[in-house]
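In: This is a predicted model, with the sequence first.
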Amino acid sequence: MKRLFNRVNNLKLKKRLEESDEQRTTLSFYKYHQLEDPQAFRDQLYLQLSECEVLGRIYVAHEGINGQMSVPTEQFEAFKTTLYSIPWLDGARLNIAVEKEGKSFFKLTIKVREKIVADGLNDASFDVTKRGKHLRAPEVNALLDDPETIVVDMRNHYESEVGYFERAIRPDVETFRKALLLVEDLLKEDRDKNIVMYCTGGIRCEKASAYYLHKGFDNVFMVDGGIIEYAHQCEQQGLPNKFIGKNFVFDERIGERISEEVVAHCHQCGKICDNYKNCSNDACHVLFIQCEECAVKCQACCSKECADFSQLPAEEQENLKGTMEFNGARFGKGRYRALIKKNQQ
């Protein structure tokens, strides 16, 4: 019987990927579709994608599929053939990463979830198929040139901190669920204006646009394929790129550069920087922005406490884990501000 889950130690898998010189292509895709048996579909998909040596993270639910992955470049066409052999996925748009670095995932994980994106909505209360209009890059730019257009970032605060569209409303939230309600409240007096929404690859805006149309917003638009596809279209068509900074991605790369501007700051010293990383103390693992100088000073950790802890023998670290509290338990993603606050005191 073939295995339906990875059984190899994560550290070994990560080391194997880092040492490999194999060329891989990073991509994402999603599709809303009613699945009667998500678990059976998940198991079959795992077997099919394993044959193509796919690595990545995929969520399957009754409402469809949402996947981010990397594929050996030599097997990309075989992967497409496999994916498109599934009738309801035939022709699904594959959002190829803007940056060419393919070392984005080190194992294949496919999970069955209640929803492919946690939104907190009751889908039975509105028609999720009546979505906003998709905009190609030229249409996006034309609407953004209109000062009356409202631009909304449907991502979380730590995503928009390192990159965003010009003039965008950027909700200070940590979940899509909270963004939906906050944006609805912020725009309650602007229901008749043109509203352009965007996210990483388009999936969050698919649901959000249907929800806002249901709530009485008249002119709801979304960037077709999200930031990733917009950047590709601008490059291919020689169009002005109105996205500033980096696109946050949920894989080992953490971010891919869309424009040369750097709009964020190191969470430790305040220097201009947009390099997200997780604290190298695995007992903490808090996500924060750190410049190279602070990385050297703090040994790639978020604090001196974590740096000191990470230098202890492994056995001693294991014994102390339950007795110490680190920033990963105190702060949400991107919320940690260490030396900046101390320097202001």
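Out: Happy to help now that I have it.
In: Could you use CA atoms for every contact and neighbour count after this?
Out: OK.
In: Could I get the full set of helices for the protein?
Out: Taking DSSP state H, the helices of the chain run over residues 10-19, 38-51, 76-84, 137-144, 157-160, 176-186, 203-214, 226-237, 292-297, 304-310, 314-320, 327-330, 339-344.
In: closest to Lys130 out of these?
Out: helix 203-214 (5.5 Å; CA to CA).
In: next one: the closest one to chain centre, how far?
Out: 18 Å (CA atoms, centre = their mean, to the nearest Å).
In: Just list what it packs against, helices and strands only.
Out: Contacting helix 203-214 under the criterion 3 or more CA pairs under 8 Å, 6 or more residues apart in numbering; DSSP states H and E are the following elements: helix 176-186, strand 194-198, strand 219-223.
In: Gln233: which of those is closest?
Out: Nearest to Gln233, of the helices and strands packed on helix 203-214 and by CA to CA, is strand 219-223 at 11.2 Å.
In: In terms of secondary structure, what does the closest one contact?
Out: Against strand 219-223 (3+ CA pairs under 8 Å, 6+ apart) you get strand 133-135, strand 194-198, helix 203-214.
In: Report the buried residues of the shortest one.
Out: Under the neighbour-count criterion of 16 or more other CA atoms under 10 Å, strand 133-135 has Lys133, His134, Leu135 buried.
In: also this one, for the comparison:
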Amino acid sequence: MQLYNKLSAIERAELLEQAGEDRLTLSFYQYAKIGNPELFRNHLFIAWNDMEVLGRIYVAHEGINAQLSVPAKRFEEFKNFLDGIYFLEGCRLNIAVEQDLKSFLKLKVKVRHKIVADGLNDETFDVTNKGVHVDAQTFNELLEDPNAVVVDMRNHYESEIGHFKGAVTPDVDTFRDSLDIIEEDLKDNKEDKKLVMYCTGGIRCEKASAYYKHKGFQQVYQLEGGIIEYTRQVKAQELENKFLGKNFVFDHRRGERISEDIISNCHQCGKPCDTHVNCANEACHLLFIQCEECAAKMESCCSTDCQEVIQLPYEEQKRLRSGQHNSNKIFKKGRSEKLKFKK
């Protein structure tokens, strides 16, 4: 019985190219009490591997958080499978604004302590006492409300390439960092101001809204379905789009175009650009913003040092990165001192 992915990203990409079939990129989450996350994880992997589903899924005692790529022809089968799980029946699926055949190249289902790394002790407050969910039209009205403070609950590298007009965009590396900063900044307005939050698909706001209500905020709102659902409703209802730029996504696309505005700059030359790339030096792999001209000049690297490394024989590169653990550097997302025009 296969319980783990056995194909490399390169092998999977080739198979997807050969198949040439349409796929749907989507995401969903659900807070629920899962008694045996490992058993549930295995159940999901077996079923989804058979359906040729790809993606990154986190399962924990508190629920599930999933970003997926599903063959279009098997979408109904996938949806019926979800509806057969009692706490996922009728679950909202956030369909990506822009589709890509290769948004995910592996199926990874992992058991985690939490489905979002929020750093909170859930035993200290009622996580079900959430804020008021609002649709796109109401959210647009709140953006214009002088008594409302609209806060982006995402990280700096996400809001750098796209955010709502007039929103507060905390300069943080992680979601957990933003929680205390926002509370401190708004501590004198817990009763008289409306705290309005948004994120990519809604999951970060679910926990944050309950946390802020616990901290004494009297009027707490959250954008239902996040930026993804907002975009869908704006198009369907022909509403004014108040989002500027791109919505950062955590797959190979790295971003969805929501408006034609380019609000960020290439981290190497400073020209308007909102294309995230990873440094071609695998020992670095830093995520940063790079324009086409700099990509050609720097051979898709973040620095001349990395550019020199990729000229070395592969075995030498492999030796240099042996034993290194770069994830903390990677997730600084453009704060590297190597980048002249970093935020």
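Out: That came in fine, so what should we check first? As the structure is a computational prediction, the values presented were derived from the model and not from experiment.
In: ok, back up a step: let me have the buried residues of strand 133-135 of the first structure in JSON lines, extended by distance to Phe79 of the first structure.
Out: Below are the buried residues of strand 133-135 of the first structure laid out as JSON lines (distance: CA to CA, whole Å):
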{"residue": "Lys133", "distance to Phe79 of the first structure": "30"}
{"residue": "His134", "distance to Phe79 of the first structure": "27"}
{"residue": "Leu135", "distance to Phe79 of the first structure": "28"}
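In: quick one, what contacts Leu223 of the second structure?
Out: His133, Val134, Asp135, Ala136, Phe139, Val196, Met197, Tyr198, Cys199, Gly202, Cys205, Tyr230 (CA atoms under 8 Å, 6 or more residues apart in numbering).
In: doesn't Gln219 make contact with the first one?
Out: Spelled out, that is His133 of the second structure. No: His133 of the second structure lies out of contact with Gln219 (CA atoms under 8 Å); the separation is 11.6 Å.
In: For Tyr59 of the first structure, which of the helices and strands packed on helix 203-214 of the first structure is the nearest?
Out: The closest of these to Tyr59 of the first structure is helix 176-186. By CA to CA, the value is 16.0 Å.
In: How far off centre is the closest one?
Out: With CA atoms, centre = their mean, you get 18 Å for helix 176-186 of the first structure.
In: contacts for that helix?
Out: Outside helix 176-186 of the first structure, the residues that touch it by CA under 8 Å, 6+ apart are 118-121, 152, 154-156, 171, 173, 204, 208, 212.
In: What separation do you get for the residue lying closest to Ala136 of the second structure once chain neighbours are set aside and Phe175 of the second structure?
Out: Closest residue to Ala136 of the second structure apart from its sequence neighbours, by CA to CA, 6 or more residues apart in numbering: Tyr230 at 5.1 Å. Counting by CA to CA, to the nearest Å, the gap from Tyr230 of the second structure to Phe175 of the second structure is 21 Å.
In: Among those two, which residue is more densely surrounded?
Out: Remark: of Tyr230 of the second structure and Phe175, Tyr230 carries more neighbours, 26 against 18, as counted by other CA atoms under 10 Å.
In: Could you check how far that one is from Tyr198 of the second structure?
Out: Per CA to CA, Tyr230 of the second structure is found 10 Å from Tyr198 of the second structure.
In: follow-up on the earlier one: save the helices of the first structure as CSV, and put in distance to Lys2 of the first structure too.
Out: Listed next are the helices of the first structure as CSV, based on distance: least, CA to CA, whole Å:
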stretch, distance to Lys2 of the first structure
helix 10-19, 19
helix 38-51, 8
helix 76-84, 18
helix 137-144, 44
helix 157-160, 38
helix 176-186, 36
helix 203-214, 32
helix 226-237, 35
helix 292-297, 43
helix 304-310, 38
helix 314-320, 35
helix 327-330, 37
helix 339-344, 51
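In: Among the ones you listed, which comes closest to Ser28 of the first structure?
Out: Ser28 of the first structure lies closest, by CA to CA, to one member of the helices of the first structure: helix 226-237, at 9.5 Å.
In: Name the residues of the closest one that are buried.
Out: Gly226, Ile227, Ile228, Glu229, Tyr230, Ala231, His232, Gln233, Cys234.
In: Report the distance from it to the chain centre.
Out: Here helix 226-237 of the first structure is found 17 Å from its chain centre; the criterion is CA atoms, centre = their mean.
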